[in-house]
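1. Based on what follows, work out the 3D shape:
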Amino acid sequence: MKLNEITDNPGATKARIRVGRGIGSGKGKTGGRGVKGQKARTGVAIKGFEGGQMPLHRRLPKRGFTPPSSKNYNEVNLGRIQEAVSAGKLPADAAVTIETLLAAGVVTKRRDGVRILGVGEISAKLAFEVAGASKSAVAAIEKAGGSVKLLNVVAEAAAEA
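-> As a prediction, the model looks like this:
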């Protein structure tokens, strides 16, 4: 076998349709484009245009507002943190930060930080350094002998000074 003798299997390829080659071809004259108008011409793709009718994206009502400076926190319950401590994934002597929670597999992405919620029980004495915490979470952590340091409060106070 030589390189110039290699061919496809019979029926593996089809010849392309040659448009605009006479009425007998079935794709003659207008070449499958219909008749007249802007879209019969080349280089036209009008996204969302409905022929002068008010487009759908302008007919539907717009609702709500998304603040550009909103924060997206990882919300972690106290019960989940206690499970990680009990399983030995989270060290009880080190400060609980976003990095330690990522390493322990409690959260999967950094996002804008961690917010601790008060669902569940905690018995470990932990020092938290997080973006936010609910009042019930702070009360439960301090009852267990731990402490909470809010990072965003520190950053905002430094920005104002």
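2. C-alpha only now, for contacts and for neighbours.
-> OK.
3. contacts for the helix or strand harbouring S136?
-> According to DSSP states H and E, S136 maps onto helix 135-143. Residues outside helix 135-143 that contact it (C-alpha atoms under 8 Å, 6 or more residues apart in numbering): L78, I116, L117, G118, V119, E121, I122, K125, L126, S147, V148.
4. Would you do the same for the sequence below? I want to compare the two.
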Amino acid sequence: MYLHSLKPAEGSVKNRKRIGRGAGSGRGGTSTRGHKGAKSRSGYSQKAGFEGGQMPLQRRVPKFGFKNITRVEFKAINLDVIQALAESTNETVMNFDFFKAHGLVQKKDKVKVLGRGEISKAIEIHAHAFSGTAASSIEKAGGKTVAL
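-> Next up, the predicted model:
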């Protein structure tokens, strides 16, 4: 085998269609665009969602409700998860970096502690928000809630 004898695999290379190069080419005349109409003309472009004058889908489908642009999305962490972490790590202070290190939240998340489960250790928890039941359970166990 030599460099000058290398060729692409059989059938892997195709010639491009030479459109509009005379009647003898088989692709002259209408240049594969069909006969007349807007689509055969140069400069034709159709608006996105245009359905030939029929009422477009995005206008047929009813709209309702609204998106609240001031809504704050929280990442929920329940007390049973915190209790399991406390037992496995023996930590008494849990902050955002601790939750991030254990894969519960990501960098841009806001944390809200919710009240599912029970907590038996006195733990100081730093979070952006607490539900009422979660806060009372943490205080009852001798812990402390710190809002970020």
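5. Report the TM-score for the pair.
-> For these two chains in superposition, a TM-score of 0.84 is obtained (TM-score structural alignment, normalised by the length of the second structure); 145 aligned residues with a C-alpha RMSD of 2.2 Å.
6. Where in the second structure does the helix holding S136 of the first structure fall?
-> Mapped onto the second structure using TM-score structural alignment, helix 135-143 of the first structure covers residues 132-140.
7. Tell me the mean distance between that stretch and the first structure once they are aligned.
-> When the first structure is overlaid, stretch 132-140 of the second structure sits 0.7 Å from its aligned residues on average, using mean C-alpha distance after the TM-score superposition for the first structure.
8. how about the residue of the second structure positioned farthest from its centre, secondary structure?
-> The C-alpha centroid of the second structure is most remote from G24, which lies 52.2 Å away (C-alpha atoms, centre = their mean). Look at G24 of the second structure: counting by DSSP: H, G, I helix; E, B strand; the rest coil, its state is helix.
9. Flag every buried residue along the next helix or strand after the helix holding S136 of the first structure.
-> Later in the chain than helix 135-143 of the first structure, the nearest helix or strand by DSSP H and E is strand 147-150. Residues S147, V148, K149 are the ones in strand 147-150 of the first structure that count as buried (16 or more other C-alpha atoms under 10 Å).
10. how many other residues sit next to the nearest residue to the last one once chain neighbours are set aside?
-> What that stands for is K149 of the first structure. Closest residue in space to K149 of the first structure, ignoring its immediate chain neighbours: E129 at 4.8 Å, by C-alpha to C-alpha, 6 or more residues apart in numbering. By the measure other C-alpha atoms under 10 Å, the count of residues near E129 of the first structure is 20.
11. tell me the contacts of E129 of the first structure?
-> E129 of the first structure sits in contact with A95, V96, T97, V148, K149, L150, L151, where contact means C-alpha under 8 Å, 6+ apart.
12. G34 of the second structure too?
-> G34 of the second structure neighbours (C-alpha under 8 Å, 6+ apart): S40.
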